[in-house]
Structure formats: structure tokens, C-alpha cells
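**Q** This is the structure alone, sequence omitted:
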């Protein structure tokens, strides 16, 4: 009897210890599985964004005098986050980078400058011609992108927010061909940056390469030229070919706040000090002009008139500084 009791006790102890070990092992396996799953999901998220990043072509209008200051700030901050990025400018022959055998680490040749032979001279009066020549060139030599972002050398772009926004527009119908800060006359701000879709660029190029058509929609202001020329294209093109398209897409967020900003951050936040100096911001926009917190979306994409020092500072605030426990320690706004 005692012998049987001892056997039972030993069997129970063995079963109990084995069960505990098994439970511990299961818990360990579950924790390991969750950690691996989180890592894979994070990598999948990064790869998912990179997949769309490769579909974004960015080009920045600049000139040779600004390359080392404004151009460098653009190049060292947001520009390399695009799938493909180039500067658009004319270099004089003494600074032609194509014949250099060594990379100049402290000069202009380190920048990706597209050699567009049809560019006009560098003057504001020829800015529309410069943009037209660039778009025709990119349509021919870089046709495999879904979105084409045009920006100035004093525009700061938050590329990840731009990509998220563009991805959210994929299923829109009818499909816009142009995105940016909207003005009432059916065009968008050039300084805030704008995006032309693949289909939009192809339509633009197929008609505006004809100079007689271009001359009917040209303007000294390149952003107005883009809007007028797209409007002209929509008039010329057969309804059957463009019935699924619309001209300008909506870019404000669900709270009515702008994503693209044609002024500097401080001006959108504080308001212009001199109303007459920025009078157009009050009567030309498509949506009512707002300032302060109500003006700036939490998914903001761009700011114009950003000087090089400001560009580095904004970039550091966005990408280098981490907000501790943002999701866990929410603070009520009193």
C-alpha cells in the first residue's frame, strides 16, 4: 500500500513538474512568436512604404547660384527620401559634371542634376518654359513612375506624409491629375509643391509639346500655366479618354486643414505680419484661409519659403527627435 502511494506521488510530481515546464515553454514560445511577428510587421510596414516610395519621382527647380546653399539643404534633408530625385537647372560648360573622372565631394557634381538640353535661360520670366521643358523630358525619359512631384529649392517636403496621402488617392474616382494647395481658378501653388500623376503627365505632354497649343495657355506664373494648360488639354481631349479624370484633387484633411502650404511655417502659424504683403493668401485660395493650429494638418506635406537653416531644423525635429511614450502617456489638453 505504501509502495503504491509512493509511486502515485512520484508520478504526480513528475506530471506536475512536466506540466509546469510545458506551460513555461508554451509561454516562452508565445512570447517569442509575438516578438518575431512584431518585427516582421514592422519590416513589412517599412517594405510597404518603400514599395510606394519607388513610384515617386521628385524634381526641384533651382539655379547654379543656389545649388551650394538651398540645393545642398534640400539634398541633405528630404530629397533623398524620394524614389528618384533630380535638380533641374542649367550649368555652364566649366562645371559640366559629365566629363569628371572623380566625384567632387564638396562641389556641384555630387548633386543629381538632370542635363535637359532644351531648358531656357535661368530667369523668372522663363520659369513656365523651364517647367514645360522639364515635364516633356521626364515624360520621355522617366515614364515608369506613378507620381511626379515638382518643388522649389526653398520648399520642404515631408515625403512619408506625401506618400501616405498619394496612396489614399489611388481608388478615387474620377481620378485627379494634379494635387497641391488649391487656388480658386483651378490651379495649385507652385511654391508649396504639386504632384502630377502618370496619366496627367502623359496627357500634358501629348498636347503641350505642340507650341501652338502651349502658347494659348502659357503664363508668366508657372503654377498658373500648369492649371491653364491642363484645362486646355481637357478641352481638346475627347470625352471618352478623360471621362474617368478630373483636374485638381482635394488635399485638405478630414478637419478642413491644409496639407500643402504656400507660405513658411511661422506665417501659417502666426499669420502674416503685413496683410498687404501677402494679400493673395486671403482671397485667392479655394478654401478659406486659416492660421494657427487650425491651418496645419497633422499629416502636413509641405511648406514654402523655407531657408536652408530652417530646413535642417525642421528635418531634425521630424526625424531625429523621438516623442517618448506618445501612445501610452496621452495628456489632456486643458
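**A** Here it is on my side, so go on. Treat the numbers as computed from the prediction; the structure is a model and nothing was measured. Numbers count the residues shown, from 1 in each chain.
**Q** make it CA atoms for all contacts and neighbour counts henceforth
**A** Noted.
**Q** what's near enough to touch the residue nearest to residue 118 when sequence neighbours are not counted?
**A** Distance criterion C-alpha to C-alpha, 6 or more residues apart in numbering; nearest residue to residue 118, sequence neighbours excluded, is residue 133 at 6.3 Å. Shown in contact with residue 133 (C-alpha atoms under 8 Å, 6 or more residues apart in numbering): 116, 118, 119.
**Q** top of those by neighbour count?
**A** residue 119 (19 neighbours; other C-alpha atoms under 10 Å).
**Q** count of residues packed around residue 231?
**A** Residue 231, neighbours per other C-alpha under 10 Å, totals 18.
**Q** Going by neighbour count, list what's buried in the helix or strand hosting it.
**A** Element membership for residue 231 (DSSP states H and E) is helix 222-236. Buried residues in helix 222-236, defined by neighbour count with 16 or more other C-alpha atoms under 10 Å: 222-234.
**Q** Can you redo these as CSV, where the extra columns are distance to residue 301?
**A** As requested, the buried residues of helix 222-236 are exported to CSV (distance: C-alpha to C-alpha, whole Å):
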residue, distance to residue 301
222, 21
223, 18
224, 21
225, 23
226, 20
227, 20
228, 24
229, 25
230, 23
231, 25
232, 28
233, 28
234, 27
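**Q** show me the contacts for residue 91.
**A** Taking C-alpha under 8 Å, 6+ apart as the test, what residue 91 contacts is residue 64.
**Q** just residue 115 next, same as before
**A** Contacts for residue 115 (C-alpha under 8 Å, 6+ apart) come out as 88, 89, 90.
**Q** Looks like the last one contacts residue 63 (just checking).
**A** Yes: Residue 90 sits in contact with residue 63 when judged by C-alpha atoms under 8 Å, with a separation of 6.8 Å.
**Q** which residues in the stretch 151-300 of the chain form helices?
**A** Assigned by DSSP state H, counting those that start in this stretch, the stretch 151-300 of the chain shows helices spanning 159-168, 198-208, 211-217, 222-236, 239-242, 265-270, 280-283.
**Q** do you know which of those lies nearest residue 328?
**A** The closest of these to residue 328 is helix 159-168. By C-alpha to C-alpha, the value is 22.9 Å.
**Q** on that earlier part again, would a markdown table of the helices of the stretch 151-300 of the chain with distance to residue 322 be doable?
**A** Formatted as a markdown table, the helices of the stretch 151-300 of the chain follow (distance: least, C-alpha to C-alpha, whole Å):
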| stretch | distance to residue 322 |
| --- | --- |
| helix 159-168 | 16 |
| helix 198-208 | 35 |
| helix 211-217 | 47 |
| helix 222-236 | 36 |
| helix 239-242 | 45 |
| helix 265-270 | 21 |
| helix 280-283 | 33 |
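**Q** Structure two is appended below for comparative analysis:
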């Protein structure tokens, strides 16, 4: 019964947003038909302490009753407000802990914190020392001795012990990833954290249900993390590779452990079958050639499309992202708003001063 309630809640958010935005667009269109030149006064409440959906509905009611002054910023501002409301609603419903693996010799972690990391509900860095500026945690001497698989074990045990009440899902990445956290939250809405399910870029060799590429990031429900920590790690399940196991890469080791605790590999593709998780950088996947990266075409679990046709418009993660590119993606994703694509602002010309001579053909010179 609880699972059904959470599923219904997720779909209810999307359904509600559709109604709200639909009404907003209708009202905006009508308003522009009446008066296409709108002033800068927009009576959308900025008080985030009050209920978001109530504030949005109140603003729409004010528009419908002609209680606001015309404003050229109305369409874009109202729709942006709707997006922000939905993002906060989903963020409260789908709490993501971003677990970022790094070390003291790499400085990319600081750029993760300033870009996509700020979108996480909780951001934890795992390093080879405690860095209060991030902050990061050192999960013990074992992984220094045994390697990255021991580091993964220690990291998951650490966040389960210290933060288990603060997340629904974990995405395990490293400081070379860029993650669209809001897209991940939206993707996870139909699922619940008590389901033993995990997501990522699915590879197919060795294991019956495959495993998730280490590069693209691994998303695990709270139930999966609990099972790994309590039932698999530290020799609790003999099928799960131990720290000093060198037979397989870490992502295959994790796949073996996940299978041992009966976790289910989820399908993270969008409804058109396009990938959301990517083990390489944006350019490689958007402009990839069939003859390059043969391992990709050989080991991918699902049939892969070539180039942008295979990339979902709601991607979750990319890998091999340099710090400068993190800022570029952050700007393009969260600041740039292409005309028509994201909002309905009119291309209103710049205001002409009342004293200007409309017949003047040469530019005015200051002081004359």
C-alpha cells in the first residue's frame, strides 16, 4: 500500500504541473492578445516560506481577475516560477545523496561543489583525507591498502551509518562526472526507495542482468544500500567480492554484489529508448562514430543509437567532464532559455526615449 501511495504521489506532481502550466499558458496568451506590451510589475509572491503551489495558484487567479499590471516579463517569469515550484516539490519527494569519489591530489571536487553538486539534497565527498572546505571524509586505512573497491565499500558504509535518514537514493560518481540532479529526481518519481532497484548505463557481459558502468555513475535505492551494507559487505555474503578481489573491475564487482542481494537492474532509458546515463563526455556521445569505441558498441546492454538520436533530452550523467566544461554545462542548462523552447517572452524592442527624434538618421552625440 505504501508503494502505491508513493507512485501515485509522483504522478500527481506531474499531473498537477501540467494543469497549472496549461492554465498559465492559456491566461498568458489571452493577456497578450489584449495588450502585447506589458509592464515590469509582476505580483508573483517571492515569499518562499509559504506553500509553493498555493502561491502559484494565487498568482494565476490574480492574472485571471486582471489584478496585475501588464508586464513584458510575465510569460517567462510565470513559467520559470512554475518550473521552480515543481523542482522544489520533486526535490522534497525524491531526496538524492550525491556520493562523489575523489582524492587530495585532484582539485575537480571543488568545481563539482560549485556546479552540479549544489543541486543535490546531500553532497558527500570521499577522499584520502578530511577536507573541511568540501567537506570530504576519509573512510579508513583499509582502502588505502586494498584499493578503490575497498574505498567503495567504506564509502557506502559511512553514508549508511551517518546519513541514512537523509536520503532516499544515492548516486555514486566521481569528480569527473557531471550530473543533472533534477533529471534524476524526475526519472525516479515512479519508483520508491524501498524497492531493491538500481540504475545507470547498463553493460551486458558476465552477469545475467548486466551491471552498470562505473563511468556513468550508479544510482541505488535506500533499500539496496541497506542490503549491501548489512547483508553483503565484509564477507556477509560469500558471492560478493571482498576488498582484495582483483578478478574483475569495480563495476563488475558491484554488479555481482547487487545480484547477491537480489537487487534489480532498472531501465533508465527514456520512453523513446534513448540513454540517460553516459560513460563518456557529451561530445563523444552526441557526435560518436560507429567505428570508434568498439567496447561501447560491444558491451552495451540495450541497442544504442548513434549520435544525438541516442541521447535523451533529460540526461542524468556524463563522464570525463573537465572543470571548465562543468561551468559551461551549468550555464547552458540553468541560465540559457532559448526563445519559444522554454518560455513565451516576446521580443519587445528596447524603449525609445520620449525626447528622441524619430526622423534622426545619425546617432546623437553626448553633450550636444
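**A** Here it is on my side, so go on. All values derive from a computational prediction rather than experimental measurement.
**Q** what TM-score comes out when they're superposed?
**A** In this superposition the chains share a TM-score of 0.72, using TM-score structural alignment, normalised by the length of the first structure; 267 aligned residues with a C-alpha RMSD of 3.0 Å.
**Q** just to revisit the earlier point, identify, from the contacts of residue 115 of the first structure, the entry nearest to residue 169 of the first structure.
**A** residue 88 (27.3 Å).
**Q** what about that closest one, how many neighbours?
**A** Residue 88 of the first structure has 23 nearby residues by other C-alpha under 10 Å.
**Q** Likewise for residue 312 of the second structure?
**A** There are 17 residues near residue 312 of the second structure, going by other C-alpha under 10 Å.
**Q** Is it in contact with residue 278, as I believe?
**A** No: in this structure, residue 312 of the second structure is not within contact of residue 278 by C-alpha under 8 Å, at 10.3 Å.
**Q** Can you work out which residues contact both of these two?
**A** Residues touching both residue 312 of the second structure and residue 278 by C-alpha under 8 Å, 6+ apart: none at all.
**Q** Quick one: the strands in the stretch 201-350 of the second structure, in order.
**A** Taking DSSP state E, counting those that start in this stretch to define them, one finds strands in the stretch 201-350 of the second structure at 202-203, 211-212, 218-221, 264-265, 317-318.
**Q** aligned partner of residue 200 of the second structure in the first structure?
**A** Aligning on TM-score structural alignment places residue 200 of the second structure opposite residue 180 in the first structure.
**Q** how far away is its match from residue 5 of the first structure?
**A** Noted for residue 180 of the first structure: a distance of 83 Å to residue 5 of the first structure, by C-alpha to C-alpha, to the nearest Å.
**Q** higher neighbour count, those two?
**A** residue 180 (28 against 10).
**Q** tell me the contacts of residue 144 of the first structure?
**A** residue 55.
**Q** Kindly indicate whether it is helix, strand or coil.
**A** Assigned with DSSP: H, G, I helix; E, B strand; the rest coil, residue 144 of the first structure falls in the coil class.
**Q** And the one 5 residues further on, by the same measure?
**A** In terms of secondary structure, residue 149 of the first structure is strand; the call rests on three-state DSSP.
**Q** Burial check on the aligned residue in the second structure for it, number of neighbours?
**A** Aligning on TM-score structural alignment places residue 149 of the first structure opposite residue 171 in the second structure. For residue 171 of the second structure, the number of neighbouring residues by other C-alpha under 10 Å comes to 22.
**Q** what's the burial count for the residue lying closest to residue 171 of the second structure once chain neighbours are set aside?
**A** Excluding the flanking residues, the one nearest residue 171 of the second structure by C-alpha to C-alpha, 6+ apart is residue 219, at 4.2 Å. Applying other C-alpha under 10 Å, we find 27 other residues in the vicinity of residue 219 of the second structure.
**Q** my guess is residue 286 of the first structure contacts residue 182, does it?
**A** Yes: counting by C-alpha under 8 Å, residue 286 of the first structure does reach residue 182; the two are 5.4 Å apart.
**Q** Neighbour count for those two, which is higher?
**A** residue 182 (25 against 14).
**Q** residues in contact with residue 179 of the second structure?
**A** 116, 117, 316, 317, 318.
**Q** Next, count neighbours for the aligned residue in the first structure for the third one.
**A** Under the alignment defined by TM-score structural alignment, residue 316 of the second structure is paired with residue 301 of the first structure. Residues contacting residue 301 of the first structure under the criterion other C-alpha under 10 Å number 25.
**Q** circling back to that earlier point, pull up the overlap in contacts between residue 90 and residue 63 of the first structure.
**A** With C-alpha under 8 Å, 6+ apart, residue 90 of the first structure and residue 63 have common neighbours residue 122.
**Q** which strands and helices sit next to the host helix or strand of residue 23 of the first structure?
**A** Here residue 23 of the first structure sits within helix 2-53, counting by DSSP H and E. When contacts are defined as 3 or more C-alpha pairs under 8 Å, 6 or more residues apart in numbering; DSSP states H and E, helix 2-53 of the first structure packs onto helix 159-168.
**Q** at 6 Å what do you get?
**A** With contacts taken as 3 or more C-alpha pairs under 6 Å, 6 or more residues apart in numbering; DSSP states H and E, helix 2-53 of the first structure sits against no other helix or strand.
**Q** any idea how far residue 162 of the first structure is from the aligned partner of residue 97 of the second structure in the first structure?
**A** Structural correspondence for residue 97 of the second structure with respect to the first structure (TM-score structural alignment): residue 57. Distance from residue 57 of the first structure to residue 162 of the first structure, counting by C-alpha to C-alpha: 12 Å.
**Q** same thing with residue 120 of the first structure?
**A** From residue 120 of the first structure to residue 162 of the first structure the distance is 30 Å (C-alpha to C-alpha).
**Q** So those two - more neighbours on which side?
**A** residue 162 (22 against 16).
**Q** What's the match for the more buried one in the second structure?
**A** So, by TM-score structural alignment, residue 162 of the first structure is matched to residue 184.
**Q** quick one, what contacts the closest residue to that match other than its chain neighbours?
**A** Nearest residue to residue 184 of the second structure, sequence neighbours excluded (C-alpha to C-alpha, 6+ apart): residue 316, at 5.6 Å. Counting by C-alpha atoms under 6 Å, 6 or more residues apart in numbering, residue 316 of the second structure touches 179, 180, 183, 184, 276, 277.
**Q** what does residue 126 of the first structure align to in the second structure?
**A** Going residue by residue (TM-score structural alignment), residue 126 of the first structure aligns to residue 147.
**Q** Would you mind measuring from that match to residue 188 of the second structure?
**A** 31 Å.
**Q** And those two? Which one has more around it.
**A** Remark: of residue 147 of the second structure and residue 188, residue 188 carries more neighbours, 23 against 15, as counted by other C-alpha under 10 Å.
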